[in-house]
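Engineer: 3D, please:
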Amino acid sequence: MEGLRKNLSILALLVLIFLSSLFLVYHNFPSLTVDQKSKLIRLPRSLSDVRDISSVLDLYTEDYYFIVIVGYSLAYLFLQTFSIPGSVFLSILAGAIFRFYVGFLLVCTLSTVGACNSFLVSKYLCRSLITQWFPQRISFLHDEVQKRKNNIFNYVLFLRFTPVVPNWFVNIASPIVGISLHLFALATFFGVMPQTFVAVRAGITLHQITSTGELFDWKIFVMLIVLSLVAVLPTLSPFKRLVAKYLDKKDKET
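Structural biologist: Got it, this is the predicted structure:
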């Protein structure tokens, strides 16, 4: 019990550090009108919020690029680290204020770092609580990982490409079910690329979309399905047997 209190205290301290850093960035931002402050002070929860924040940041990004990118990065990492919904809207915002190439690379990097932060928070601070709260989900994912322990990278990649298991749960459950941090980080970086591409591209044409449902057309769904199949194929037993049989045949021929 004492250990749990200590871990929760550390977690609360981490939250406080993030919030203090965000406040510091906000405090050092150039003078804003009351209306601009009301738009900028909240994290985006809808496309309307993204448009409001973008309308303010567009005025300052060129002259205050460093402080804008630091504030954006802190907000994104805050959501990812503590599994708070809303990062998809920040991904769209990246396309709106940083344009495609910077926005795409920035979001992929922040998604990976934030997911790794969540991984570490789970591993060192919340392991017992997560196991207690989600026993069936943890058990299911553990069994799936054990079946594919020689192809963990592909399996995590598959999880990132598909909504079979929510991303936030993949982040917090991975250290508990035995996935190593380096494979988790690498698979996450490449696994978030398709969704990031869609979101950042949407941010560039923000004024043309009216709902998040418009981000994914049938071509995007087909692409995600194909990528998921490619990722998961090496983890399937029939495929492994086929490859082993082929290699055995090649050995005999030589």
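Engineer: C-alpha only now, for contacts and for neighbours.
Structural biologist: Fine.
Engineer: OK, contacts around Phe140?
Structural biologist: By CA atoms under 8 Å, 6 or more residues apart in numbering, the contact set of Phe140 is empty.
Engineer: what about it, which helix or strand?
Structural biologist: helix 135-147 (DSSP states H and E).
Engineer: from the middle of its chain, how far away would that helix be?
Structural biologist: Offset of helix 135-147 from its chain centre (CA atoms, centre = their mean, to the nearest Å): 21 Å.
Engineer: For the comparison step, fold the sequence that follows:
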Amino acid sequence: MTKNTASRAAARRLPLILLALGGVAGSFLLGDRLSFESLAEHREELLELRDSHYLAAAGGFVLLYALAVAFSLPGATVATLTGGFLFGTFPGVVFNAAAATLGACAIFLAARAGLGARLAAKMDASEGRIRKIKAGIDANQWEMLFLIRLLPVIPFFVANLLPALVGVPFFRFAVTTGLGILPGALVYTSLGAGLGEIFVRGETPDLGIIFEPRILLPLLGLAALAALPMAIRALRGREPV
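Structural biologist: Next up, the predicted model:
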């Protein structure tokens, strides 16, 4: 490897390295602040800021949420609750989904630049089982991308990283992320919109609400619809046009 080639490779990996380092540092420095207890403690100041500078508060919230996602900091669920608490179910869900999508896109682009492009090219050039796996992924990208967003068991960071490593186009990733996270974002945003009463009672919200049957079953239904084209193609035994 020549010096110029090594320099270019290092430059491609730099964004991913910075995100990783920022995530580690942020987890140590901000871990205690990205919590429900912190939100409860500072809720009055946040509401006052929103009421006096609504546009700045909305823009700042989206930016900070996006950065938290990009650096994979803990507390993404609390951030979603905060969006609902400050801005209501609507437009709070729009702010939450936009911020999460922006942060996810940052991880995707950094991973694709640092590792994904070369790895996907190697998979395309390989033979045997590896190539078949890559061909299967390429044939069902839309469906698989929606599935990993709709199923609440897939960690958000994993769902951002894996598509970059298998050569998913950025447009498909961005669209499926923005639309796929909406159902879950709506659940937690609406929960956040009711935090005022929870604060008054001195309670904490049930963050496991998404696994309750009344929430989980519709999400699984959407996931089944997303998987339906793959099942039909498998039954027909042919590749999509």
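Engineer: Go through the helix holding Phe140 of structure 1 and flag the buried ones.
Structural biologist: In terms of neighbour count (16 or more other CA atoms under 10 Å), helix 135-147 of structure 1 has its buried residues at 138, 141-142, 145.
Engineer: got it, and stretch 214-221 of structure 2?
Structural biologist: Buried, per 16+ other CA under 10 Å, within stretch 214-221 of structure 2: 216, 219-220.
Engineer: try stretch 179-199 of structure 2
Structural biologist: By neighbour count on 16+ other CA under 10 Å, the buried set for stretch 179-199 of structure 2 is 180-195.
Engineer: how about the helices in the stretch 1-150 of structure 1?
Structural biologist: Secondary structure of the stretch 1-150 of structure 1 (DSSP state H, counting those that start in this stretch): helices located at 2-27, 34-40, 47-57, 65-81, 87-98, 100-124, 127-133, 135-147.
Engineer: Which of these has the highest mean neighbour count?
Structural biologist: helix 87-98 (a mean of 26; mean count of other CA atoms under 10 Å).
Engineer: For that helix, grab the matching residue range in structure 2.
Structural biologist: Mapping helix 87-98 of structure 1 onto structure 2 (TM-score structural alignment) gives residues 76-87.
Engineer: Wait, Tyr76 of structure 1 touches Cys108, no?
Structural biologist: No - applying CA atoms under 8 Å, one finds Tyr76 of structure 1 not in contact with Cys108, separated by 11.0 Å.
Engineer: just the helices in the stretch 151-254 of structure 1 please.
Structural biologist: Taking DSSP H, counting those that start in this stretch as the test, the helices found in the stretch 151-254 of structure 1 are 152-161, 167-173, 181-191, 193-204, 218-232, 237-253.
Engineer: Relative to structure 2, which residues correspond to stretch 177-189 of structure 1?
Structural biologist: Using TM-score structural alignment, stretch 177-189 of structure 1 corresponds to residues 166-178 of structure 2.
Engineer: So what's the gap between that stretch and the chain middle?
Structural biologist: Here the centre of stretch 166-178 of structure 2 is set off from its chain's centre by 12 Å, with CA atoms, centre = their mean.
Engineer: Mind listing what's buried along that stretch?
Structural biologist: Buried residues in stretch 166-178 of structure 2, defined by neighbour count with 16+ other CA under 10 Å: 166-168, 173-174, 176-178.
Engineer: Just the closest of these to Leu119 of structure 2, please.
Structural biologist: Closest approach to Leu119 of structure 2 among the buried residues of stretch 166-178 of structure 2 (CA to CA): Val166, at 7.0 Å.
Engineer: tell me the contacts of the nearest residue to that closest one once chain neighbours are set aside?
Structural biologist: Sequence neighbours aside, Ala120 is the residue nearest to Val166 of structure 2 in space, at 4.9 Å (criterion: CA to CA, 6 or more residues apart in numbering). Ala120 of structure 2 makes contact with 165-167, according to CA under 8 Å, 6+ apart.
Engineer: how about those in JSON lines, adding distance to Leu225 of structure 2?
Structural biologist: As requested, the contacts of Ala120 of structure 2 are exported to JSON lines (distance: CA to CA, whole Å):
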{"residue": "Leu165", "distance to Leu225 of structure 2": "25"}
{"residue": "Val166", "distance to Leu225 of structure 2": "23"}
{"residue": "Gly167", "distance to Leu225 of structure 2": "24"}
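Engineer: okay but Thr188 of structure 1 is in contact with Phe158, surely?
Structural biologist: No - the criterion here is CA under 8 Å, and Thr188 of structure 1 misses it with Phe158 at 9.9 Å.
Engineer: Skipping adjacent residues, who's closest to the residue most central in space within structure 1 in space?
Structural biologist: Central residue of structure 1 (CA atoms, centre = their mean): Ser111, 3.9 Å from the mean position. Leaving aside its chain neighbours, Ser111 of structure 1 sits nearest to Gln80 (6.9 Å; criterion: CA to CA, 6+ apart).
Engineer: Look up how far Trp168 of structure 1 lies from the one you found.
Structural biologist: Taking CA to CA, to the nearest Å as the measure, Gln80 of structure 1 falls 8 Å from Trp168 of structure 1.
Engineer: Show me the common contact partners of those two, please.
Structural biologist: Ala115.
Engineer: circling back to that earlier point, and for the match of stretch 177-189 of structure 1, what's in contact with it?
Structural biologist: For stretch 166-178 of structure 2, the surrounding residues in contact (CA under 8 Å, 6+ apart) are 97-98, 101, 104-105, 108-109, 112, 116-117, 119-121, 123, 134, 137-138, 141-142, 145-146, 149, 163.
Engineer: Many thanks, I have nothing further to ask.
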